[in-house]
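Colleague: here is my input, please return the structure:
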Amino acid sequence: MQLQPTGGDYSWILNLLLWIILIFVMMFYGQKLQLYSTLREIETSLYKLKYIRDEGRKIAIETIKEIGKPQVDPASRVDRFLEYFTISPQSMDPAGIVWKLEHILDVRDDRLKDEVRLLAPAADEVQTNNLENTLEAAMALNYIYKVVRHYYLLGKKTLSLYVIMQVQMILPLVMREAEAYASALKAFAYGQPIGDGIGALVAAKLMHGHEVRKIAKDCVVATVPIEGRIAYVVKAEGPGGNVGKPGDAIKTIIEENEGKITNIIMIDAALKLEGEEVGEVAEGVGAAIGGPGVDQFKIEESILKYRIPINAVIIKVDIGDAVSPMRKEIFEAADKAIERIRQTILERTKEGDKVIIVGVGNTIGIGQ
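Modeller: Purely as a prediction, here's the structure:
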């Protein structure tokens, strides 16, 4: 009797063929499959970015209509505003670059404020500053969306895995930044304090109840007795969205006192590292101030002239916290920072000395 082989006896051949086919497919088409999968992932994030961008535009327009009472629909002018750009000065010859940059930034600031006044004629000065911040956040969202879209379309057009992979690798960080700006929009629209304003809040707490005078563009100062010392407490003029010009303020105070300043203490928010706690307070030396560097340059020039020591107190925040409504942990860190300031004053100055305390940051929602 002859036995017929069953189909199951040759199943290993089928498995082998499937593996061979799979290997060949991955060899010749694996990169393309990965490319299309990555493109799909970027496309999903791009749709989310577009939604965030459109919501930002919508919030900006609604806020302008509510506060500014424009006679015509501001949508078209807002769209023009969102495409606004600034060209950095030429730096091939670095001599004088700081003053060129400052001039460009001043022109930009004046131009943006003029645009806001045209968009919202009924807005007062505080509301104008807040609306400017709102529109700048919307502008940032628009720019982020357009840059990601550019590289997505470029990668799709060229089918370059290297272009697409670069976008994919930084996309989580880009999305975090976009979500932070989305939160900032609402804070700016409603005039709420943000995490970046913690330095201004510390200064406001110190100067509360004392006479305040204007010292530089969008900056105020109060003379406050602290531990037997004379403290000149500086912050941006609030409660509108302002960062002021602390570099000019410090320079003016130093010149008014003929350089007889014993110490300068600067307080600002700083980005924390992963694993660090939000609201953690740290001390160091140097000019604690971000931005394009103009104010830091001015401060360093002023202190170098008179050899004035400069100390820094920072409050650590996440990238999302910096432009989002101020969290409880950050708010509570203000009192800890004040204790550090008092301790620094006691340890590094004598009774009767003069010190400058500068609260750096956007003072939106924070008065004097």
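Colleague: from now on I want contacts and neighbour counts done on CA atoms only, so please keep to that.
Modeller: Will do.
Colleague: just the helices in the stretch 51-200 of the chain please.
Modeller: Secondary structure of the stretch 51-200 of the chain, counting by DSSP state H, counting those that start in this stretch: helices at 75-82, 97-119, 125-158, 161-190, 198-207.
Colleague: okay, those helices in a markdown table with mean neighbour count next?
Modeller: Converted to a markdown table, those look like this (neighbours: other CA atoms under 10 Å):
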| stretch | mean neighbour count |
| --- | --- |
| helix 75-82 | 16 |
| helix 97-119 | 16 |
| helix 125-158 | 21 |
| helix 161-190 | 19 |
| helix 198-207 | 26 |
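Colleague: so which of those helices gets nearest Asp248?
Modeller: Relative to Asp248, the nearest member of these by CA to CA is helix 97-119, separated by 11.6 Å.
Colleague: which other helices and strands contact the closest one?
Modeller: Taking 3 or more CA pairs under 8 Å, 6 or more residues apart in numbering; DSSP states H and E as contact, the helices and strands that helix 97-119 lies on are helix 75-82, helix 125-158, helix 294-306.
Colleague: for Phe24, find the nearest of these.
Modeller: Closest among the helices and strands packed on helix 97-119, using CA to CA: helix 125-158, at 24.0 Å.
Colleague: picking that back up, which one of the helices of the stretch 51-200 of the chain lies nearest to Glu66?
Modeller: The closest of the helices of the stretch 51-200 of the chain to Glu66 is helix 161-190. By CA to CA, the value is 10.2 Å.
Colleague: angle of that closest one against helix 125-158?
Modeller: Per axes from the mean of the first three to the mean of the last three CA atoms, to 10 degrees, the angle that helix 161-190 makes with helix 125-158 is 160 degrees.
Colleague: just to revisit the earlier point, out of the helices and strands packed on helix 97-119, nearest to Phe331?
Modeller: Nearest of these (CA to CA): helix 125-158, 20.5 Å.
Colleague: any chance of CSV for the helices and strands packed on helix 97-119, columns distance to Tyr51?
Modeller: Formatted as CSV, these follow (distance: least, CA to CA, whole Å):
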stretch, distance to Tyr51
helix 75-82, 15
helix 125-158, 10
helix 294-306, 35
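Colleague: quick one: closest of those helices to Leu33.
Modeller: helix 125-158 (12.9 Å).
Colleague: which other helices and strands contact the closest one?
Modeller: With contacts taken as 3+ CA pairs under 8 Å, 6+ apart, helix 125-158 sits against helix 11-68, helix 75-82, helix 97-119, helix 161-190.
Colleague: now tabulate these in a markdown table and tack on distance to Ile267.
Modeller: Putting those into a markdown table (distance: least, CA to CA, whole Å) gives the following:
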| stretch | distance to Ile267 |
| --- | --- |
| helix 11-68 | 30 |
| helix 75-82 | 32 |
| helix 97-119 | 22 |
| helix 161-190 | 21 |
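Colleague: I'd like the structure of this one too, to check against the first:
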Amino acid sequence: MATNALATWITVGVNILWIALLFLWLTGLGNWIQVYWYRADIRSKLNLLGGLADEAKKATLDFMNKNNAKDAASLLDRLTDFFTIDPVSVEPTDIISRMRHLLNIRDMRFKDSFIEAMPNSDDVTRSIASTAAEITSALNFIYKYVRHLLLFSEKTKNWYLILQLEIFMPQIVQLAQTYRKALDDFLTKVPVGDGAGPMVALRLAGPDAKWREVTEDTVVTETNFEGRNIILVKAKGPASTVGRPGEAAEKVIREAIAQGRKVSLMITVDAALKFEGEATGDVAEGVGAAIGDPGPEKIRFERVATEYNIPLRAVIVKMGMDEAILAMNQDIYNGVEKAVERVKQIIRSESREGDTVVVIGVGNTAGVGQ
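Modeller: The predicted model follows:
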């Protein structure tokens, strides 16, 4: 009897459950409950994003005020929403020149703002403050964009947009947390993963190299390697800048050729994103210009190489996106050492004694002097 009663109650319970599930499916109530949970989770993560943006703003303001910046809060508020509008691409004529012009204006606006606000600070400190402002701006944009998508989906009752947003929230939060941690690393003025390229150039130059500034925020030196004359180019450190490596490389190549020297090889060295499963610090080589540039600098490498028929080679040090903007770890440093040896190997095999070889260390040179 007890067994039959238990079986009956189980059957009744299962039937009630099926009826409830059928009711939720027919009325759409189940989807509404699911969306409600998604919205609650997104709002929770949105609060986290807002907190990260606020922390970044406070850390940047503290750094600026510590260095006696004038009206730091007002300046940061203006730069946080600063934007650059891409040039017209429907008419591609001289689009690179127009893009370069806009990017140069943007860079100069940031630089001039911090020179005016921090007149008693050195160039390195001002560059760090500028980078901190850009990271703060990025975090603020992430927060506002996620908030926009959430509010817009609620306003239009677009539950599929909420579902998509919920799917991508873990990656968005991870990206924001990486930016926040990167801010602390930049403020302490340590080399970051993206400094692998400049560090390779520095290692090839040696400690006694005499560097000169060849174009804005970009320096060059010369050394000898097994009978070859090596021209090395990198951003001017230890400020937080990527300089103008394409413009500098084009200038030094034209100078060398005007002096009657044979430029037989150009090598760009940069950090590059690795695939999941690949080891941080792995080194690979290829053909072309290794530079994460929207176009103006990269095309200078390609044009001068084509004009003078110079082989354009690339060496990359692989790392994750988070590792590229965080303090350089041991794996990346080991990758730098491997990249130095790979560059030497390419020089040996693809140039001859008496040739001139140009090596460009591309990347952010924060914490990497000369």
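Colleague: TM-score of the superposition?
Modeller: Scored against TM-score structural alignment, normalised by the length of structure 1, the superposed chains reach a TM-score of 0.94; 362 aligned residues with a CA RMSD of 1.7 Å.
Colleague: residue in structure 1 paired with Val283 of structure 2?
Modeller: Alignment note (TM-score structural alignment): Val283 of structure 2 maps to Val281 of structure 1.
Colleague: for that match, which non-adjacent residue is spatially closest?
Modeller: Ile315 (4.7 Å; CA to CA, 6 or more residues apart in numbering).
Colleague: and what of Gly281 of structure 2?
Modeller: Closest residue in space to Gly281 of structure 2, ignoring its immediate chain neighbours: Gly335 at 4.1 Å, by CA to CA, 6+ apart.
Colleague: and that neighbour, what pairs with it in structure 1?
Modeller: Alignment note (TM-score structural alignment): Gly335 of structure 2 maps to Ala333 of structure 1.
Colleague: let me know the secondary structure of its match.
Modeller: Assigned with DSSP: H, G, I helix; E, B strand; the rest coil, Ala333 of structure 1 falls in the helix class.
Colleague: and for Ile314 of structure 1?
Modeller: At Ile314 of structure 1 the chain is in strand, as set by three-state DSSP.
Colleague: contacting residues for it?
Modeller: 267-270, 281-283, 288, 337 (CA atoms under 8 Å, 6 or more residues apart in numbering).
Colleague: measure the aligned residue in structure 2 for it to Ala284 of structure 2 for me?
Modeller: Correspondence of Ile314 of structure 1 to structure 2, assessed by TM-score structural alignment: Ile316. Distance, Ile316 of structure 2 to Ala284 of structure 2, using CA to CA, to the nearest Å: 5 Å.
Colleague: what does Thr188 of structure 2 give?
Modeller: 30 Å.
Colleague: repeat that for Asp54 of structure 2.
Modeller: Between Asp54 of structure 2 and Ala284 of structure 2 the distance is 39 Å, computed by CA to CA.
Colleague: the residue in structure 2 that Ile345 of structure 1 lines up against is in what secondary structure piece?
Modeller: Under the alignment (TM-score structural alignment), Ile345 of structure 1 maps onto Ile347 of structure 2. Assigned by DSSP states H and E, Ile347 of structure 2 belongs to helix 330-350.
Colleague: likewise for Ile267 of structure 1?
Modeller: Short version, using DSSP H and E: Ile267 of structure 1 is in strand 263-271.
Colleague: just list the residues touching Ile142 of structure 2, thanks.
Modeller: With contact taken as CA under 8 Å, 6+ apart, Ile142 of structure 2 is in contact with 49, 172, 176.
Colleague: aligned partner of the second one in structure 1?
Modeller: Under the alignment defined by TM-score structural alignment, Ile172 of structure 2 corresponds to Val174 in structure 1.
Colleague: not counting its neighbours along the chain, what's nearest its match?
Modeller: Per CA to CA, 6+ apart, closest to Val174 of structure 1 is Ile144, 7.7 Å.
Colleague: how close does the one you found get to Leu46 of structure 1?
Modeller: Separation of Ile144 of structure 1 from Leu46 of structure 1 (CA to CA) stands at 10 Å.
Colleague: can you check Gly359 of structure 1 too?
Modeller: 38 Å.
Colleague: neighbour count: those two, which is higher?
Modeller: Gly359 (30 against 20; other CA atoms under 10 Å).
Colleague: what about the equivalent of Pro294 of structure 2 over in structure 1, how many neighbours?
Modeller: Counting by TM-score structural alignment, Pro294 of structure 2 corresponds to Pro292 in structure 1. Pro292 of structure 1: 12 surrounding residues under other CA under 10 Å.
Colleague: residues in structure 2 aligned with the strand holding Ile267 of structure 1?
Modeller: Going by TM-score structural alignment, strand 263-271 of structure 1 lines up with residues 265-273 of structure 2.
Colleague: ok, now which ones touch Glu227 of structure 1?
Modeller: The contact partners of Glu227 of structure 1, by CA under 8 Å, 6+ apart, come to 342, 345-346, 351.
Colleague: for those residues, pick the one with the most neighbours.
Modeller: Counting neighbours by other CA under 10 Å, the top entry in those is Ile345, with 24 neighbours.
Colleague: and the gap between that one and Ile230 of structure 1?
Modeller: Distance of Ile345 of structure 1 to Ile230 of structure 1, computed by CA to CA: 10 Å.
Colleague: got it, and Gly247 of structure 1?
Modeller: As for Gly247 of structure 1, its distance to Ile230 of structure 1 is 20 Å (criterion: CA to CA).
Colleague: higher neighbour count, these two?
Modeller: More crowded of Gly247 of structure 1 and Ile230, by other CA under 10 Å: Gly247, with 23 against 17.
Colleague: can you verify my assumption that that one contacts Gln296?
Modeller: Yes: using CA atoms under 8 Å, Gly247 of structure 1 is in contact with Gln296, at 6.6 Å.
Colleague: average offset between the helix holding Ile347 of structure 2 and structure 1?
Modeller: Once the two are superposed, helix 330-350 of structure 2 sits an average of 0.9 Å from its aligned residues in structure 1 (mean CA distance after the TM-score superposition for structure 1).
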